[in-house]
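Enquirer: model the structure of this input:
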Amino acid sequence: MQDRYDAIVEAAKSAFSEKGYEATSIADIARTAQISDGLVYRYFRNKRELLYEVLKKFYERILLDLETQAFRHDAFTARLEALIRRHLQVFVADTDLCRLFISEVRTASDYEGSSIQELNRQYTSVLIRIVRDAVKAGEVRPDVNPKLLRDVLFGAIEHLAWRHVNGKGQLRVTQTARDLTLMLTSGICGVR
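Expert: Prediction:
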């Protein structure tokens, strides 16, 4: 049972990545998984539920990795740069899923309040914890708003990555992470 479930999710991931959500049918997914259409419905009520399962698995994998990469460092600047670098690497390694999330999931009417939105919050909350720890340690000014910094940083990264995600540019991960870290820390670590 679990093998079939996993095969369906993997087939859906491939189909959604290749064709996009709207252009993918349950028949496409079933064909890729080498099962009947009806068997897909035994595990998932509809295509949307299957999409959310694909994204849930994606988030579970990248969330653990993001925390591991960021918290292996002690200093705020090193943590911030590791977080930025890892997030940029996700755009490079999982370009199709990132495009799918940005263009077809986050803008959908059922995103607000969904389990995927909650996973996205958990993912971005890693930065909030890093900033709060740095404020306590005196590395970041106490008047810095962690949620505003989260929005600025992840918004900037998404904007920078959008050309790459759409096949119109190359994402320079290491240099971009270094530049963004320097830019942000120049504004939030200094004395006011």
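
Enquirer: contacts, neighbours, all on C-alpha from now
Expert: Fine.

Enquirer: and the helix or strand where Arg48 lies, how far out from the chain's middle?
Expert: Per DSSP states H and E: Arg48 is located in helix 47-70. How far helix 47-70 lies from its chain's middle: 7 Å, per C-alpha atoms, centre = their mean, to the nearest Å.

Enquirer: what's that helix in contact with?
Expert: For helix 47-70, the external contacting residues (C-alpha atoms under 8 Å, 6 or more residues apart in numbering) are 9-10, 12-13, 16, 21, 25-26, 44, 78-83, 86-87, 90, 97, 101, 115-116, 119-120, 122-123, 126.

Enquirer: cutoff 7 Å now
Expert: Residues outside helix 47-70 that contact it (C-alpha atoms under 7 Å, 6 or more residues apart in numbering) are 9, 13, 26, 44, 79-80, 82-83, 86, 116, 119, 123, 126.

Enquirer: which pair in the residues you listed has the greatest spatial separation?
Expert: Taking C-alpha to C-alpha as the measure, these span a maximum distance of 41.7 Å, between Ile26 and Arg79.

Enquirer: could you also give me the structure for this next sequence, so I can compare it with the first?
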Amino acid sequence: MKNTKDLILANTFVLLLKKGYDSVSISDIAAKIGISRGLIYKYFDDKSELVFESCKKFFLEEFLTDIGEISLEQCIEQFIKNLKRVIKMLSEIAGEKIDVLKYNLLYAEVLMRDSRLKNSAREWSLFLKKNVLNRARKNGEIKNISDVFIQNVFLDILGRVSCLHETLPENCINSIISDIRTFYKLIRA
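Expert: So this is what the prediction gives:
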């Protein structure tokens, strides 16, 4: 971990995945990391801010790295690389494989509870549309298909729970990655 704040955010997120939104307390987080509650409050005003910042980091910010002026295909591959990195990092912190179903369910729950995360997710989606989809269409990379349809299918693939039948978390991730790449092939010009 880069610093204490990152350590707090990552461990908070892992506890949210393991215990659920309502069952995690500041004391749980402090105990997991081996720090005082006061140190957590040095960085975050309250549990709500901590949960928001943690979820924003591991649902959005970790996936926005290195997507400057790249093609949609390159963006997808960068997203996949970031997904694998994030899941590996969180699994190492948790001491076990991260359950993608729990990850997606937590995302849905936090979106419903915290309008700040919902607004951040909306901004992220608009950024991708403006900077990646529009460029892909302009450069002839993809067919002339509705941006909303493309965004919705990608989000459906990423957020789905259809991999419930998979027994190993990495099989679910591999299934999602395969479906993202297959969908890209379908919309490619």
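
Enquirer: could you get me the TM-score between them?
Expert: With the length set by TM-score structural alignment, normalised by the length of the second structure, the two chains reach a TM-score of 0.67; 174 aligned residues with a C-alpha RMSD of 3.7 Å.

Enquirer: Ile26 and Arg79 of the first structure: which is more packed in?
Expert: Each of Ile26 of the first structure and Arg79 has its neighbours counted (other C-alpha atoms under 10 Å); Arg79 has more, 22 against 19.

Enquirer: contacting residues around the more buried one?
Expert: By C-alpha under 7 Å, 6+ apart, the residues touching Arg79 of the first structure are 70-71, 73.

Enquirer: tell me which stretches of the second structure form helices.
Expert: Per DSSP state H, the second structure carries helices over the ranges 4-19, 26-33, 37-43, 47-59, 72-94, 100-113, 115-128, 134-138, 147-159, 169-187.

Enquirer: give the buried residues for the fifth one.
Expert: Using 16 or more other C-alpha atoms under 10 Å as the test for burial, helix 72-94 of the second structure gives 72-73, 75-76, 78-80, 82-83, 86-90, 93-94.

Enquirer: re earlier: which of the contacts of Arg79 of the first structure count as buried?
Expert: 70-71.

Enquirer: let me know the closest of the contacts of Arg79 of the first structure to Asp179 of the first structure.
Expert: Set against Asp179 of the first structure, the nearest of those by C-alpha to C-alpha is Ala70 (17.0 Å).

Enquirer: distance of the closest one from Val144 of the first structure?
Expert: 20 Å (C-alpha to C-alpha, to the nearest Å).

Enquirer: ok, back up a step: how about TSV for the contacts of Arg79 of the first structure, with distance to Asp37 of the first structure added?
Expert: TSV is the format used below for the contacts of Arg79 of the first structure (distance: C-alpha to C-alpha, whole Å):
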residue	distance to Asp37 of the first structure
Ala70	42
Phe71	44
His73	48
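
Enquirer: which residue packs closest to the spatially most central residue of the second structure, ignoring adjacent ones?
Expert: A centroid search over the second structure (C-alpha atoms, centre = their mean) returns Phe59, at 2.6 Å, as the residue closest to the centre. Spatial nearest neighbour of Phe59 of the second structure, excluding adjacent residues (C-alpha to C-alpha, 6 or more residues apart in numbering): Tyr107 at 7.1 Å.

Enquirer: tell me the counterpart of the one you found in the first structure.
Expert: The alignment partner of Tyr107 of the second structure in the first structure, by TM-score structural alignment, is Ile102.

Enquirer: hmm, back to that, for Lys129 of the second structure, see how far away the residue nearest to Phe59 of the second structure is.
Expert: 21 Å.

Enquirer: same question, Lys57 of the second structure
Expert: Distance of Lys57 of the second structure to Lys129 of the second structure, given as C-alpha to C-alpha: 20 Å.

Enquirer: now Asn144 of the second structure
Expert: Separation of Asn144 of the second structure from Lys129 of the second structure (C-alpha to C-alpha) stands at 14 Å.

Enquirer: of these two, who's got more company?
Expert: Lys129 (17 against 13).

Enquirer: count of neighbours near the nearest residue to the more buried one once chain neighbours are set aside?
Expert: Leaving aside its sequence neighbours, Lys129 of the second structure sits nearest to Asp147 (C-alpha to C-alpha, 6+ apart; 7.0 Å). Each residue near Asp147 of the second structure was counted by other C-alpha under 10 Å, and the total is 14.

Enquirer: what's the first-to-last distance across stretch 108-118 of the second structure?
Expert: In stretch 108-118 of the second structure, first residue to last residue: 10 Å (C-alpha to C-alpha).

Enquirer: I'm done for today, thanks for sticking with me.
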